[in-house]
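Enquirer: From the sequence below, what's the structure:
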Amino acid sequence: MNAPGTARQSPDFRLMIGDEPFDPIDVPVPDEGLAPAKKATIVQFTALLTEPDVARVKAAYGLVLDRFIPNLAFLERLDDGTVGRLRADFLVRSCTALDPALKLAPWIPATGTPLRLITTMFDDADAGTVRSALDAAGARDVQLIDDRPAGSHLFAEFALDDRAALPRIAAIDDVVWAEPEPDAVDFNVEAAQTIQSGGVGVHGGTIWDQGLHGEGQVIGIIEKDGTIDLNHCFFADEPNVPGPGHRKVLSLTRKNDTKVNEHAMFVAGIAAGDDRANPGTHPHRGGAFAAKLVVRTRDNHLLKMLGDAKAAGATIHNNSWGLADITSYDKTARDADEFSFRNEDHVVVGAGAGFHEADNTPPGIAKNVLCVAAAKAFPFEMSDGDGLPGPTSPDKRRKPEIMAVGGGISSALVNPASPSAPYCLTGGPQVFAADATSWAAPNAAAAAALVRQYFTEGWYPTGRKRPDRRLLPTGALIRAVLLNSTVDMTGRPGYPSLTEGWGLIRLDRTLFFDGAHRRVDVHDVRHSAGLEIGQRRTHEIVVSSITEQLKITLVWTDVPPAETLHTLPARNLLRLEAEDPGGIAYVGNDIDIPTGLSRPVGSGPPGPPDLRNNVHMVIVDHPPVGKWKITVEGSVVFGQQGYALVTSGALK
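Expert: A predicted model of the protein is given here:
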């Protein structure tokens, strides 16, 4: 029942596609109905579907319900008979033919030819029919990429010499979406110690000191257009052939014309470089120097590249590059999100855009990717060194969301003499900028590898290595630990902020080791055991002292990519609430920006609920001692949604 003097808010039935949201009820229905052939049709329902509703409409009408469009709608392929029956169903608000113009990405360049395009097809499309239709519409150099066996879609890459042919491409029944083929750009600008414990030098104290160096971990490196030199001491072995027996490089994939370059060398060295002759002692070794690497140069199909890296053993994936002039949620972002959702144990890291770019771009802006900006080197690490502020455009999500050191770094350099024997040249960047998000991202990837090792070796929950306690963490848990470990960057006002996100990584604030003041409590829930719509789960913790800040972080890897047609990628929505021993409640992401602390419910006007981000936090200084209740609720969930919940502080 509504409270006195209040009214129930009407649902928003506008479709969030195209330049302006519109109500499908206002779209005229042709008298003749749809053609007998199956056409792209938007089916909008009167409310969220329950599981029995989903089962019924799938069985009755052959709906797939896999291409969600906010609000309350799905894109389907239907004939006119099915459309007529659907319009009579009490759950259906409207059935609207998709305007072909809405299939064209708004960021297709307005001028210039030839256009290089990528189109996404309906999953029941026939490859031969697609090729013939594209040829007839004026496409040339058509290349089909069928990622359906990997759980993705059928794509077509091609050139278009006549811009007037764009409507003909959009009118092809099999086409769902057309967007420009992207070009990539590199994001360039004693770091490992700074993000491990905040100290540097011999007495700095690091996670390394506990015995975590990346052993047993594999980091995938995808580079824009370069590769690494296996002759460098950071990557060399004997025999020096990449593969399972190589001490550092499990796989090295590159195009025929790909050359060794400094960007690739520097990034790989930051992540896991280690001197073969003197392991674990080189002053410029990587943040996870005992980890192994899978290295490749990029193409336009990130889903396949990530899948190949997985097949070679990688679970952490670094991308120190972005797409030129593409700032929307495109195919690359969808690939990253789809891979992350379907491979729960993996973490994808993306560099935020550098100061010289126009805006943050894919893959960093994907909802399940950890987007990293660069902090300066110690002792100025509380100031940002490189990275454009968010939020994402146009959906206003928080990206970048975390900071790692991206300045004052020395790593592997290319030897101009190109010797055949191993060499060991290191130093600061010679070609690229000294401060760069490109350097921050592999530092974050290395930190992710250390977090993964912490759980796989059984350090949780005792703070001592216990093989019988081994846990295979989800990517959501690794991201949640990294985000929970962050500290507010004092050189940037407000917390969280559009520039720093949730702040600078400081691993020892969350990774608990025996004898430390701060402890950690984690709940890692996989999709198969995840929340359904309206379901709530309560987890309890006990705070033992008011001296340590209490930080609660909820992260979930959202459902595979939202439909290409609209610009609101968020799909499943979870709600975080924490209640202290006295009954005072806090809601995730309702934070007083000047102080960086959560607002107690009822202490003033609440902030709007966060319906966009899949990272939610509650942060409380001087938390009351006693039992706290932490509740996670499935506010809007399609199927089941897993999550990771990480709490750190003075816990019993």
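
Enquirer: going forward, measure contacts between C-alpha atoms and count neighbours the same way
Expert: OK.

Enquirer: Is it correct that residue 58 falls within a helix?
Expert: Yes - the secondary structure assignment for residue 58 places it in a helix, going by DSSP: H, G, I helix; E, B strand; the rest coil.

Enquirer: and residue 125, what does it touch?
Expert: Residues in contact with residue 125, defined by C-alpha atoms under 8 Å, 6 or more residues apart in numbering, are 154, 174.

Enquirer: hmm, 6 Å instead?
Expert: Taking C-alpha atoms under 6 Å, 6 or more residues apart in numbering, we find residue 125 in contact with residue 174.

Enquirer: in terms of contact, does residue 348 touch residue 317 like I think?
Expert: Yes - applying C-alpha atoms under 6 Å as the test, residue 348 and residue 317 come out as touching, 4.8 Å apart.

Enquirer: for the longest helix anywhere in the chain, the distance to its chain's centre please.
Expert: As far as residue count goes, and with DSSP state H defining each element, the longest helix of the chain is helix 437-456. A distance of 14 Å separates the centroid of the chain from that of helix 437-456, by C-alpha atoms, centre = their mean, to the nearest Å.

Enquirer: To check against the first, give me the structure of this:
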Amino acid sequence: MLGRDGGALRAPAKSGSRYVLQLNGTLNDHQRALLAQTGARLGDYLPANAYLADLSRADLDAIAALGFVRWAGEWRPEWKIEPQIGSRAFSSEERKAIASAGEVLVQAYLFDGVPADVAKREIESFTGATVEDSVRIGGMETLAVRIPLANVRELSNADSIRFVEELPEFTERSNTNTRWIVQSNISNSTPLYDAGIHGEGQIIGIMDGGFQPAHCSFSDPALAITTGNTPGVFPTHRKVAAYNVPLVSSSHGTHVAGTAMGNQSGEVNDNTRGIAYNARVCFRTYSTPVSAFPIDVHLTTHANQGATVHTNSWGDDGTTAYNAICRAIDLFSYDHEDNLVCFASTNLSALKNPENAKSVLAVGKSGGSGSQTGSCSTLSGPTADGRRKPEVFAPGCSTISASSSTSCGTTTMTGTSMASPAVAGAASLIRQYFTDGFYPTGAKVPSNSLVPSGALLRAMLTNSSVDMTAYPSPNQVPPNRYEGFGRILLDNAVYLAGDARKLLVKDIRNTSGSALTTSSVSTTNFRVQGSGQSLRVTMAFSDAPATIPTSFAPVNDINLRVIDPFGNVYLGNVINATTGLSQTGGGADAINSIELVVLNSPATGNWRAEVVGAAVNVGTQGFGLVITGDVASFNACPADLNGDQVVDDFDFAIFALAYDMFDCSAPSMPPSCPSDITADGFVDDSDFVAFATAYDAFLCP
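Expert: The predicted structure follows:
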């Protein structure tokens, strides 16, 4: 055990072991460099203000001399074993047989740098332990181990092991109306389709129990997908981009795919058509009950094949823990920022796993036509550590979609399984809106194309959401633990030419120079032009993956605050539970990765939305910001030509070059003519006066 004794750490660090270093506050870059100089190698962040660390090559006296290290201690054996191992009831015959034999299947996660073969030899030295598989899950080398239940706690003595949990058992979570409900909630009104947005150029990743590509919703007369050519990649296929396992049919998976992206040849507008009906699919099955499942590896495969929105209608109803699959999904979302992962929430009454991952969009089910303000069952969050889930709802009660037992028929199913692909299809439509260049003009301008992050898509979907007034009963205004932010309604957030509601977005990647660090602020100035539209501001971010085990998953904390023309400050998620509107006061939300400010009849004038880096413990943190209402962009610092919040010599160099060119229409002038501060079409002496005044002030207001 390492401890603090009069300011000095004592006892040598054991080679191969890991330790916890707790600091007296948020780690900054200077402190990180000082720790590195001692030889300490930091690993995952641990709440609060602590890190898993390898001290085998560290100078312990040098660490003790650092004034910001509060405590150090060895990663203890009792922290290594999930307490609930052996207590679950399984549904598959394979897992029932293992349990009846007095054994368990567990996943052992290794410390960074430990070779799998070394760990295998150590683990198999324990009584009755057999290593059956080796994979990487969530960036961790993982061994699937079969061991007598009575002996499982012996694994805590293995130096190579970081944590052991029971291998999860994943199970399934069991269109015409859905298409207009998610777009406008007006019967047969489909504004995105009318604008030419049907999913063209989009690929949706689906993992499920199976999928029948011969159904007319997916078949291609020019290329049949069969047992003879699967697994395979099909770049020319009408609907299937990749089928990554041997062909296996499933009524559940076929129904799910039909809702997300099904469409017959010949443009038949019936229940064989899904939401993003001109999109394509990458498919694979999820794991068997007795095998480990490296979901991040399979999500990455789908991403490499072109999928950017992913839907999953299955999960583990045996736990509420933030475990390896949650970490794996969050790692994928953090490293692959152009991707959005949706999961159907459990059909049980309380939230389960892995919809409790931080960057997953957890989906609940609403009723269909005539009952979309309610649900056909009750689901309640939050997660075990208090985060708000589920986040959004879509129709999933008595959904009609493709039937695998027919060549072109349909069947009815109910469940969150049906809602998640509807949300994924809707997200694909939003993504096409951006990639086709509909933003910001509301009309298709290919040169305006932008690739949205998964965080921006989450912010768009939650910004669009509306209260399900008949759910829960009695009604509670969103956001709440039952309906999250509400049922998606895309027309509320997507701006098309002629719409009264306008749209402003900011999309910052984690690796961008504009990404947040602790105490930094990203400011977006905008103008409310009229009070007739509500103002909704949403911010979402893909948080760094948490360590396991953990009882508190948040790692980075960034917050939304909106300031009105009179200086009133509205913090994200500080919302009156009676009115559903934002109110001043309260405290910043330290745990949720989606935040909302909503106001009816907002004051006209100049507003400011700030995203604040409250505590960025790992890397730098990007985000997606969405502002809707009667709004327009407003530059409070037009002379800051490079956007660094100061007016200095770098800006002068940009201005001088444009001043020499004079005419904003000149071919060599940068797009949008940023040096035209007075907006008269020319860079002239009036702009020089405005620039000089701002240059003297230096700091942006």
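
Enquirer: The residue minimising distance to the centre of structure 2 in helix, strand or coil?
Expert: Nearest residue to the geometric centre of structure 2 (C-alpha atoms, centre = their mean): residue 359, 2.9 Å. Local secondary structure at residue 359 of structure 2 is given as coil here, using three-state DSSP.

Enquirer: Is it in contact with residue 541, as I believe?
Expert: No - contact status for residue 359 of structure 2 versus residue 541: not in contact, 7.5 Å apart, counting by C-alpha under 6 Å.

Enquirer: can you pull out the strands in the stretch 301-450 of structure 1?
Expert: Per DSSP state E, counting those that start in this stretch, the stretch 301-450 of structure 1 carries strands over the ranges 316-319, 321-323, 347-351, 370-375, 384-386, 402-405, 411-412, 426-427.

Enquirer: now the longest one: which residue numbers in structure 2?
Expert: Spelled out, that is strand 370-375 of structure 1. Following TM-score structural alignment, the aligned partner range for strand 370-375 of structure 1 in structure 2 is 361-366.

Enquirer: what do you get for the last one?
Expert: Taking TM-score structural alignment as the measure, structure 2 aligns residues 410-411 with strand 426-427 of structure 1.

Enquirer: Kindly provide the distance from the nearest residue to the residue nearest to the centre of structure 2 once chain neighbours are set aside to residue 275 of structure 2.
Expert: Counting by C-alpha to C-alpha, 6 or more residues apart in numbering, residue 542 is the residue found nearest to residue 359 of structure 2 once chain neighbours are left out, at 5.3 Å. According to C-alpha to C-alpha, to the nearest Å, residue 542 of structure 2 stands 25 Å off from residue 275 of structure 2.

Enquirer: ok, and what's touching stretch 573-580 of structure 2?
Expert: Residues from elsewhere that reach stretch 573-580 of structure 2 (C-alpha under 6 Å, 6+ apart): 477, 581-583, 595-596.

Enquirer: what's the farthest-apart pair in those residues?
Expert: For the contacts of stretch 573-580 of structure 2, the farthest-apart pair by C-alpha to C-alpha is 477 and 595; their separation is 15.5 Å.

Enquirer: thinking again about what came up before, now, which of the contacts of stretch 573-580 of structure 2 sits nearest residue 325 of structure 2?
Expert: Taking C-alpha to C-alpha as the measure, residue 325 of structure 2 lies nearest residue 595 of these, at 24.3 Å.

Enquirer: Using the three-state scheme, assign the corresponding residue of structure 1 for that closest one.
Expert: Under the alignment (TM-score structural alignment), residue 595 of structure 2 pairs with residue 616 of structure 1. Reducing the assignment to helix, strand or coil with three-state DSSP, the entry for residue 616 of structure 1 is strand.

Enquirer: Next up, the contacts around residue 616 of structure 1.
Expert: The neighbourhood of residue 616 of structure 1, defined by C-alpha under 6 Å, 6+ apart, consists of 553-554, 588-589.

Enquirer: Next: residue 477 of structure 1.
Expert: Going by C-alpha under 6 Å, 6+ apart, residue 477 of structure 1 touches residue 644.

Enquirer: Excluding covalently adjacent residues, which one is nearest to whatever residue of structure 2 lines up with residue 647 of structure 1?
Expert: Matched by TM-score structural alignment, residue 647 of structure 1 corresponds to residue 627 in structure 2. Leaving aside its sequence neighbours, residue 627 of structure 2 sits nearest to residue 537 (C-alpha to C-alpha, 6+ apart; 4.5 Å).

Enquirer: The one you found - that's part of a helix, no?
Expert: No - membership of residue 537 of structure 2 in a helix is not supported by three-state DSSP, which gives strand.

Enquirer: still on that earlier bit, what about the residue nearest to residue 359 of structure 2, helix or strand, and which?
Expert: No secondary structure element spans residue 542 of structure 2, as it lies outside all helices and strands (assigned by DSSP states H and E).
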